[in-house]
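Peer 1: Using only what follows, build the 3D model:
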Amino acid sequence: MAKSTKPQIDRSRYDALIEKQAALLKRQDEIKAEVGHGRVSNVTTIDAGGNIVSMRREEDLAAEAGRHRTWTSEAPRPKPAPVKRHEGAMSLLGDLLPPQPEHETNPPPLPPEWPRQELHRQLSKESEDISEALKLIGPEIEKARGEFSKAAAQERLPEYSQLITDAIDALKAAGDAILRCHQFVDQARLDGLERRYLKPLMFTELGDISEPHSPLRSIIHRAIELKHVVGGVPTWKMPASPALIYSGV
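Peer 2: Purely as a prediction, here's the structure:
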C-alpha cells in the first residue's frame, strides 16, 4: 500500500475559521437551551401521605418574555434625565444649598419591567450577533476550504494517479484473463463438449467485455478522460456472443 502524503500547506486560516464557526454554533445552542421554547409547566409537590404540599407554575425564559411582551418591552429603557435646579433659585440661595446628590446629577437606569428582562435582552442580542456572524463566516469558510483543497489535491495528485494507474493495469490484465476464459469455453463448444461439466464461470456481472460500454472498458475510458492514465482502451474481441458460448450451461 502506498504511503500517504500529507500536504505541507498552511491551513491555519481555514482551521481558525472552522474553530470559530464551531464555537459560535456551540454558543448558539447554549443560548437556545437557556432561553427555552416557551414551555410552561405546573409543578405539584406531594408529601408521603399523598397530600398536596405546594403548587407552583414554572416557565422558561422564552415563556416569561412572551407573557410580558409589549410593543415597548424589547427596547432599552431610556435613562432618566438629570435633575436641574432652578437657576434663579440657586442664585438667590448661593452657598446655603448643599451640592446636588449623585442620584440627581447622574440618575441610575430605570429598573427592568420584569425580573429577567435584561438577561433576555442580552441573550437575544447575543443570539442575533451570532446569527449574523455565521452568515458572514460561511462564505469565508467555503473560500478557504476551496483554496486549501486545490493546493492539497495538487500535492497528492501524482500519488493518486499512480494508484489509479496500478488499478487500471490490473483491470486490463483481468480483462485479458477473462477473455482467455471465454476463448477456452468457446473452444470446448467448438470441440463438441457438454460445457456444463467444466462448471464455467460466465462473468455475467462484467457483461460482454468487447462492448464499448461494458463495465471494464467504461472504467478504463473514464480514467483516460480524467488524465490519470495515458494510452487507449483495450479492444477485447470475444470469439462469439456470451449467449452462444455458454448456451446449454
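Peer 1: Please make it C-alpha for all contacts and neighbour counts, starting now.
Peer 2: Noted.
Peer 1: so what does the helix ranked longest in the chain touch, helix or strand wise?
Peer 2: Longest helix in the chain, counting residues (DSSP state H): helix 117-190. With contacts defined as 3 or more C-alpha pairs under 8 Å, 6 or more residues apart in numbering; DSSP states H and E, the packing partners of helix 117-190 are helix 12-35, helix 61-68, helix 215-225, helix 242-245.
Peer 1: highest average neighbour count across those helices?
Peer 2: helix 215-225 (a mean of 18; mean count of other C-alpha atoms under 10 Å).
Peer 1: Remind me what that one packs against, helices and strands.
Peer 2: Checked by 3+ C-alpha pairs under 8 Å, 6+ apart, helix 215-225 has helix 117-190 packed alongside it.
Peer 1: Report the inter-axis angle for the helix it packs on versus helix 12-35.
Peer 2: 120 degrees (axes from the mean of the first three to the mean of the last three C-alpha atoms, to 10 degrees).
Peer 1: Doesn't residue 54 lie inside a helix?
Peer 2: No. The assignment for residue 54 by DSSP: H, G, I helix; E, B strand; the rest coil gives strand, which leaves it out of any helix.
Peer 1: nearest residue to it other than its sequence neighbours?
Peer 2: residue 45 (5.2 Å; C-alpha to C-alpha, 6 or more residues apart in numbering).
Peer 1: same check, this time on residue 123
Peer 2: residue 31 (6.6 Å).
Peer 1: wait, isn't that neighbour in contact with residue 127?
Peer 2: Yes. Counting by C-alpha atoms under 8 Å, residue 31 does reach residue 127; the two are 7.0 Å apart.
Peer 1: run this one through as well so I can compare:
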Amino acid sequence: MNEGACSVAGPTTAERGERQQESSGPPLARGLRRLRRLRLRTIVILAVLVALLAAGSLWILYGSEWTRVERVSVSGTRVLTPAQVRAAAEVPVGAPLISVDTDAVAARLRRELPRIDTVEVVRSWPHGIGLNVVERTAVLVEEKAGKFVEVDAEGVRFATVSQAPKDVPVLQLSLSRTASSAASLRRFDEGRLVREAVGVAGRIPRAVARQTRTVKVRTYDDISLELSGGRIVVWGSGEQGVQKARALTALMKAAPGARHFDVSVPTAPASSGS
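Peer 2: Purely as a prediction, here's the structure:
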C-alpha cells in the first residue's frame, strides 16, 4: 500500500473556500465577516436560552406543585364570616395560582353576597389567594313583613335581617295618594325617594342620629324624623342638607325641651312644644 493512501483527509472544498474568503480582502473586511458570524452564533444561543427559560417558567407556573393554590385568606368582614366568603368565592384549591381568574372571583362574590360593597382578590405567591372585603353599611332599614331590609348610603337594599341594627333608623314610606302627591310620585319614583331619605340620614348631625328612630317620607319635599321620646323634626326635602343640619343643631341647643323642630327652611328654623 502506498504511504500517500494513509494521509489525513484535508479540508473540504467549502472549508477551503471559506478560509480563502477570510484570508482574502483587506483586514477590516475580514474582521467584519468574523464579527457577523460571531453575532449570528450569539443570537442563536440566546434564542435557545430564552426558549428554555420560557418553557421552564411555564412549567413552574402551570405544571409544577410549587405554585398551586393551597389557602384562601379573608379579611375585612364584619357581619359575614370568612367561611361564607370562601364558600361564595369558589376559589379552585389545587389549581395553578396563575390560572385563577381574580376578576371572576370578585364578580361572583358581589353577586352571591350583596352585603359586599367592594372586594379585592390578590395572589399571594406561591400558594395563596387573598380576599379583601369591604361590607356595605346600613344607614336606614325598611320594615317589611316583620323583618328589616338594610339600605346603604347609595340606596342599595342589600340584606334582610330579623332584627334592626342598633342605632340605624327605620325608613317609613308613607306615600300620599292625593292628586298633587301622585304627580310628584310620577316624577320622583320610590327608588328616588329612598335615595332622598338616605341622603337625609347621612346629613343628620351625629348627636341627633343616635336619637333618630324613624325617617318618614311622604313626598319628595315632605321628609321628617322621629326622635326618641316622640320628638319630631320636619326636614322637608333633601336639599340644603348641610344648612338644615346646622340649623337643627343650633335649634336643639337653644330649645332643649322642645318637642317639635322645623328646619324645612333652614334660614328660618322653628321649635315648639317645650
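Peer 1: now what about the TM-score between them?
Peer 2: Superposed pair, TM-score by TM-score structural alignment, normalised by the length of structure 1: 0.29. Supporting alignment: 100 aligned residues with a C-alpha RMSD of 5.0 Å.
Peer 1: before we move on, back to that, so which elements touch whichever strand or helix holds the residue nearest to residue 54 of structure 1?
Peer 2: Residue 45 of structure 1 belongs to strand 40-46 when assigned by DSSP states H and E. Counting contacts by 3+ C-alpha pairs under 8 Å, 6+ apart, strand 40-46 of structure 1 packs against strand 52-59.
Peer 1: Run through the neighbouring helices and strands of the strand it packs on.
Peer 2: strand 40-46.
Peer 1: Now do the helices in structure 2.
Peer 2: Going by DSSP H, structure 2 shows helices at 13-23, 27-58, 82-89, 102-112, 179-187, 190-203, 206-209, 241-254.
Peer 1: May I see the buried residues of the fifth one?
Peer 2: Along helix 179-187 of structure 2, the positions that meet the burial threshold by neighbour count (16 or more other C-alpha atoms under 10 Å) are 181, 184-185.
Peer 1: which one among those gets closest to residue 106 of structure 2?
Peer 2: residue 185 (36.7 Å; C-alpha to C-alpha).
Peer 1: Just give me the neighbour total for the closest residue to the closest one other than its chain neighbours.
Peer 2: Counting by C-alpha to C-alpha, 6+ apart, residue 185 of structure 2 lies nearest to residue 219, which is 7.2 Å off, once chain neighbours are set aside. A count of neighbours around residue 219 of structure 2, defined by other C-alpha atoms under 10 Å, yields 23.
Peer 1: unless I'm mixing things up, residue 219 of structure 2 is touching residue 193, no?
Peer 2: Yes. Using C-alpha under 8 Å, residue 219 of structure 2 is in contact with residue 193, at 7.5 Å.
Peer 1: ok, now how distant is the residue nearest to residue 185 of structure 2 from residue 225 of structure 2?
Peer 2: Between residue 219 of structure 2 and residue 225 of structure 2 the computed distance is 14 Å (C-alpha to C-alpha, to the nearest Å).
Peer 1: Residue 43 of structure 2 too?
Peer 2: 78 Å.
Peer 1: Neighbour count: these two, which is higher?
Peer 2: residue 225 (30 against 12).
Peer 1: Which residues lie in contact with the more buried one in this structure?
Peer 2: 212-216, 232-235 (C-alpha atoms under 8 Å, 6 or more residues apart in numbering).
Peer 1: now swap in residue 141 of structure 1 and tell me
Peer 2: Here residue 141 of structure 1 is in contact with 14, 17-18 (C-alpha under 8 Å, 6+ apart).
Peer 1: on that earlier part again, tabulate the helices and strands packed on helix 117-190 of structure 1 (JSON lines), appending distance to residue 121 of structure 1.
Peer 2: Putting those into JSON lines (distance: least, C-alpha to C-alpha, whole Å) gives the following:
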{"stretch": "helix 12-35", "distance to residue 121 of structure 1": "11"}
{"stretch": "helix 61-68", "distance to residue 121 of structure 1": "9"}
{"stretch": "helix 215-225", "distance to residue 121 of structure 1": "59"}
{"stretch": "helix 242-245", "distance to residue 121 of structure 1": "76"}
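Peer 1: Which of the ones you listed sits closest to residue 167 of structure 1?
Peer 2: helix 215-225 (9.4 Å).
Peer 1: what's the angle from that closest one to helix 117-190?
Peer 2: Using the same axes, to 10 degrees: helix 215-225 of structure 1 against helix 117-190 is 120 degrees.
Peer 1: Now distance to residue 260 of structure 2 too, for the buried residues of helix 179-187 of structure 2, in CSV please.
Peer 2: Formatted as CSV, the buried residues of helix 179-187 of structure 2 follow (distance: C-alpha to C-alpha, whole Å):
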residue, distance to residue 260 of structure 2
181, 24
184, 26
185, 27
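Peer 1: just those now: which is nearest residue 142 of structure 2?
Peer 2: residue 185 (18.8 Å).
Peer 1: Tell me the spacing between that closest one and residue 217 of structure 2.
Peer 2: Applying C-alpha to C-alpha to residue 185 of structure 2 and residue 217 of structure 2 gives a distance of 11 Å.
Peer 1: Please apply the same query to residue 233 of structure 2.
Peer 2: 12 Å.
Peer 1: what sits in contact with each of those two?
Peer 2: With C-alpha under 8 Å, 6+ apart as the test, residue 233 of structure 2 and residue 217 both reach residue 224.
Peer 1: between these two, which one's more packed in?
Peer 2: Counted by other C-alpha under 10 Å, residue 233 of structure 2 and residue 217 do not tie: residue 217 has more neighbours, with 24 against 20.
Peer 1: residues contacting residue 214 of structure 2?
Peer 2: Contacts of residue 214 of structure 2 (C-alpha under 8 Å, 6+ apart): 169-172, 225-227.
Peer 1: mind redoing it with 10 Å?
Peer 2: Neighbouring residues of residue 214 of structure 2 by C-alpha atoms under 10 Å, 6 or more residues apart in numbering: 140-142, 168-172, 201, 224-228, 232.
Peer 1: Then residue 190 of structure 1?
Peer 2: Contacts of residue 190 of structure 1 by C-alpha under 10 Å, 6+ apart are 184, 245.
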